[in-house]
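1. Show me the folded form of this:
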Amino acid sequence: MMTANEIRDSFKKFFESKGHTIVPSAPMVIKDDPTLMFTNAGMNQWKDIILGTREPEPRRRADTQKCLRVSGKHNDLEEVGHDTYHHTMFEMLGNWSFGDYFKEGAIDYAWEYLVDVLKLNPADLYVTVFEGSEEEGLTRDDEAASYWAKHVPADHIINGNKHDNFWEMGDTGPCGPCSEIHLDSRTPEEKAKVPGRELVNKDDPQVIEIWNIVFMQYERKANGSLVPLPMHVIDTGMGFERLVRAMQGKHSNYDTDVFQPIIKEEEAITGMKYGEKEETDVAMRVCADHLRAVAFSIADGQLPSNAKAGYVIRRILRRAVRYAYTFLGQKEGFLYKLIPVLTREMGEAFPELKAQHDLILHVIKEEEDSFLRTLEKGINMLNSAMDELKKQGKTELDGVQAFRLFDTYGFPLDLTELICRENGFTVAADEFDAEMQKQKERARNAAAVENSDWVILREGEQQFVGYDFTEYECHILRYRKVTQKKNTYFE
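-> Down below sits the predicted model:
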């Protein structure tokens, strides 16, 4: 059985043999693109090339890209830990062609790698093609379907709608139709009862997408229109964790050697056994997943904070801390103890983990210690609030209390929503947003500076004499009153 590291290397070697330049992963945290905080797909670093503003040489490239999906259009946070295949941070194996091969070449390479190199059973593979969109004026992708017909029978080629088979990076930017490759990893008995084609894109945990081949043909403008790109681009993304699961014959990504070393370390620290209790399993999966997201973000230069990308990382970390506290019995820092095993397992493929090991460990420990100081009080307050709601026969926590949890105890809104959801309650998010807006207004008002008019005492010019004298007689020429945060002083 191939290990995760061997599978990653095999992908790179295959595409290198096909004339692709192997490039390193771009940072997961994006600093120079106002439309994105994090790399959420392998193509983000090639956006300028795709739009025609940067030279495309070399025209064939391949790599494994660190990605994070926890905000915006692509957001898998709520599913993480509760199912077997969603993640916050994940690796995306990808190959690109910038004005070189297009649909036929990309489809042939994908099939050759999966079937001839990795030896996946062709009978278990299904593909989707874009069915077209009348509102966009786009027809079915018959070209891609004709190329797939060389490899799979007609009943393994499935039409997909705009949501599943028209890939867009965001509200604007490069986009185009795509073909997904789905793997049916159910038992023979299950396959005999229901054909795999009926379960594609139906959220069946054993019939999942493993590779998406995007045919970049358009750019989405701010007004919603589509215009042709300067050149056709192939952008593929294969979920590394899902591929490893398929190759290792597992039914969960967390049962592979991508995550098992971390989970075994969790078992050693907590004394609990993975696989015996559902809530414990979910907590261990959440911690293993979130650990990677936070560690790689710090390695790429993004520290947890209260603003923008930094706050996203803090939210993820605090979500994991709460799972460890509630379900794994960890009342002290826990996640930082897992950093050594993460570095050992992934440090060769991503040397930034080794280079930033001490910083990552220190930052996570500090963040855990800080949140744990208020976590118990916040949970007690929330439990009391939910008990009162039960007595009143209500099911929604008001936004004022949710905001107090945020403002006083450091609970991100999604963490409060998570805990409430576990107990059958919802949160009035609109009221929370209103309270947040009030606080911002108060902060702006407090920071406002009021200056009175200058009071002129005498005419004259300023002259610096400090180079020649340590004491010197002088006169005040003018002054004014300044009021800031209710404090008054003169300048």
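2. alpha carbons only for contacts and neighbour counts from here, please
-> OK.
3. Isn't V282 up against H82?
-> Yes: V282 is in contact with H82 according to Cα atoms under 8 Å; the separation is 5.8 Å.
4. okay, these two: which has more neighbours?
-> More neighbours surround V282 than the other of V282 and H82, with 20 against 16 (other Cα atoms under 10 Å).
5. what's the residue nearest to that one when sequence neighbours are not counted in contact with, if anything?
-> Distances taken as Cα to Cα, 6 or more residues apart in numbering put G81 closest to V282, at 4.9 Å, once the chain neighbours are dropped. Shown in contact with G81 (Cα atoms under 8 Å, 6 or more residues apart in numbering): 87, 282-286, 289.
6. Nearest to N95 among the residues you listed?
-> Proximity of the contacts of G81 to N95 (Cα to Cα) peaks at H87, which lies at 21.3 Å.
7. From M247, how far out is the closest one?
-> 19 Å (Cα to Cα, to the nearest Å).
8. neighbour count winner among those two?
-> H87 (28 against 17).
9. correct me, but the more buried one touches C287?
-> No: using Cα under 8 Å, H87 makes no contact with C287, being 11.1 Å away.
10. Would you map the helices across the stretch 151-300 of the chain?
-> Applying DSSP state H, counting those that start in this stretch to the stretch 151-300 of the chain gives helices spanning 162-165, 188-193, 240-247, 260-270, 278-299.
11. right, so of these, which gets closest to K365?
-> Per Cα to Cα, nearest to K365 of these: helix 278-299, 11.4 Å.
12. now the helices of the stretch 151-300 of the chain in a markdown table, with distance to G19?
-> Formatted as a markdown table, the helices of the stretch 151-300 of the chain follow (distance: least, Cα to Cα, whole Å):
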| stretch | distance to G19 |
| --- | --- |
| helix 162-165 | 28 |
| helix 188-193 | 38 |
| helix 240-247 | 21 |
| helix 260-270 | 34 |
| helix 278-299 | 30 |
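13. Proceed likewise with the subsequent sequence, for comparison:
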Amino acid sequence: MESRVIRQTFLDFFKEKNHTIVPSAPMVVKDDPTLMFINAGMNPFKDLFLGNQPVKHARIADTQKCLRVSGKHNDLEEVGVDTYHHTLFEMLGNWSFGDYFKAEAIDWAWELLTDRYKLDKDRLYVTVFGGDQGDGLPADDEARAQWQKHMADDRILAADKKDNFWEMGETGPCGPCSEIHVDLRDDDERAKVDGRELVNMDHPQVIEVWNLVFMEFNRMADSSLVPLPNKHIDTGMGFERLAMALQGVKSNYDTDIFTPLLDAIAKASGKSYPGDDSQEAVAFRVIADHVRAVAFSIADGQLPSNTGAGYVIRRILRRAVRYGSSFLGMNEPFIHTLVDVLDDQMSGTFPEIKAQKGLIQQVIEQEEQSFLRTLASGMEKLAMATKQMKAGDELAGDLVFELYDTFGFPVDLTALIASEQELKVDEAGFSALLEAQKNRSREAGKITADDWQVVEAHEGVTEFVGYDHTSAEVKLLRHREVTA
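-> As a prediction, the model looks like this:
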């Protein structure tokens, strides 16, 4: 099943279930100081869950573009090295705001996966929340009982708070969840090891495909849980993982979501995608993944820069440029040409790519040119540093870190160049400096938000008039303190 059909089947299914289909919200967040980018499908609806905005549609469904590059949700350095982490991804989701709850969410998930998508029922497992004494929460027997209508109880696994209690951050809407996992291993492998033993064990072929969140609490600033005004449903299904399962391949990068980009990279570089763990293969995957994240960020209004969200985008793009230069021999700008492939693939669902295509290509090309010059300067600096060194000498950790931080050289690249001259690298010194930088970054990016203090109750819709007026009479409805 082609990816565009997979996406449309999801939306059509929930339209049949009386859901309003809404477009993806912009990935770049401008009105929430606790977020730089949308990192989960529920982010745009947070105020609806909290009761801070009126609900226009009790049931909606969408495909939301998300970006995860740091924090508890992802690590940029893993992307491309493995075959299942991504920076940008699509999250297919269905939502209920005070309407249906666990029974319908579970029944419809099972119907879509097994009746419409025709996934093998014998390859599916689910997890349910096993309770948590610290929060005083019991096991989710209601969800277990509903799943027992569809599968044997030994396929329903209890999991702890870490895996089966979803929270968007330190504070905010949260609740127990039920994850659906699919076992994509060959029959021989399945006969050797029961799939239930590999659920939530980071096995690349036994993966979570859908998370059903039963949103019923608000985590307060003091860590206590307060029931939400209404119970809601928040589900998220990874589009790329679903495509892997339905297209019968072993990697997200082998789906038709990524193969057009990989083919374009192969054509530009004159190399073939190896599909293995080699540095060359990693370079293909890094570039294919990162151009999507950068293009959508620019389309949504976030240009690369040296601070905040702009620095995140610059860092992603520079990582792609560096991998192309180091391992594919691409020392001239080319990543901007891949935007044509994205336009062909995704503009039908995300028209902003076509609308901003010229800007996206221009910005990426300029960034490529600039960073390629920086890489060349780094090579010169390394050559100067090693000029007087002899076999067995060690490159100082502070130099290795400067090459990494200023010139984009990962420690393995510096070590590779050093080994060619029979030099050693002070990896311990580098690691200490890197950890110190990460700690500084964590502290600088740490944001705490107190709970909202309601000044005056208000049921209507608030209106933003700043595009047309520079001043207006307003009434303060609520406030909270945000500390960065």
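14. What's the TM-score once they're superposed?
-> TM-score for the superposed chains, counting by TM-score structural alignment, normalised by the length of structure 2: 0.84, backed by 430 aligned residues with a Cα RMSD of 2.5 Å.
15. re the thing from before, confirm that the residue nearest to V282 of structure 1 sits in a strand.
-> No: G81 of structure 1: not assigned to a strand; according to DSSP: H, G, I helix; E, B strand; the rest coil it is coil.
16. Quickly note the distance from the residue sitting nearest the centre point of structure 2 to H150 of structure 2.
-> Nearest to the centroid of the C-alpha atoms of structure 2, with distances taken as Cα atoms, centre = their mean, sits R68, at 3.5 Å. Applying Cα to Cα, the value for R68 of structure 2 to H150 of structure 2 is 33 Å.
17. again with K354 of structure 2
-> With distances taken as Cα to Cα, K354 of structure 2 is found 43 Å from H150 of structure 2.
18. Among those two, which residue is more densely surrounded?
-> Set K354 of structure 2 next to H150 and count neighbours by other Cα under 10 Å: K354 wins out with 18 against 13.
19. just checking, what packs against the host helix or strand of the more buried one?
-> Take DSSP states H and E as the rule and K354 of structure 2 turns out to sit in helix 352-355. In this structure, helix 352-355 of structure 2 makes packing contacts with helix 279-299, helix 339-346, judged by 3 or more Cα pairs under 8 Å, 6 or more residues apart in numbering; DSSP states H and E.
20. Tell me which residues of that helix come out buried.
-> For helix 352-355 of structure 2, a neighbour-count test (16 or more other Cα atoms under 10 Å) marks 352-354 as buried.
21. Output the residue interval of structure 2 matched by stretch 22-33 of structure 1.
-> Under TM-score structural alignment, the match for stretch 22-33 of structure 1 in structure 2 covers residues 21-32.
22. Can you check the distance spanned by the matching stretch, start to finish?
-> OK, stretch 21-32 of structure 2 end separation, Cα to Cα: 24 Å.
23. Which residues does it contact?
-> Applying Cα under 8 Å, 6+ apart, the contact partners of stretch 21-32 of structure 2 are 11, 15, 35-38, 44, 60-67, 296-297, 300-302, 350.
24. can you tell me which of these are in strands?
-> 60-67 (DSSP state E).
25. just the helices and strands packed on helix 352-355 of structure 2: most buried one?
-> Stretch with highest mean neighbour count among those: helix 279-299 (a mean of 24; mean count of other Cα atoms under 10 Å).
26. Contacts for it, please.
-> Contacts with helix 279-299 of structure 2, where a contact means Cα under 8 Å, 6+ apart, come from 27-28, 67, 79-81, 83, 86-88, 253, 258, 261-262, 265, 273-275, 303-304, 313, 316-317, 319-321, 323-324, 327-328, 335, 338-339, 342, 352-353, 356-357, 359-360.
27. Make a ChimeraX selection of the buried ones in these.
-> Selection of the buried residues among the contacts of helix 279-299 of structure 2 in ChimeraX, burial being defined by 16+ other Cα under 10 Å:
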select :27,28,67,79,80,81,83,86,87,88,253,258,261,262,265,273,303,304,313,316,317,319,320,321,323,324,327,328,335,338,339,342,352,353,356,357,360
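28. so where's the longest helix in structure 2?
-> helix 357-386 (DSSP state H).
29. need the next SSE after that helix, C-terminal direction.
-> strand 394-395.
30. by contact count, what packs against the following helix or strand past that next one?
-> Next helix or strand after strand 394-395 of structure 2 toward the C-terminus (DSSP H and E): helix 397-407. Where contact means 3+ Cα pairs under 8 Å, 6+ apart, helix 397-407 of structure 2 is packed against helix 357-386, helix 411-420, helix 427-445.
31. Fine by me, thanks again.
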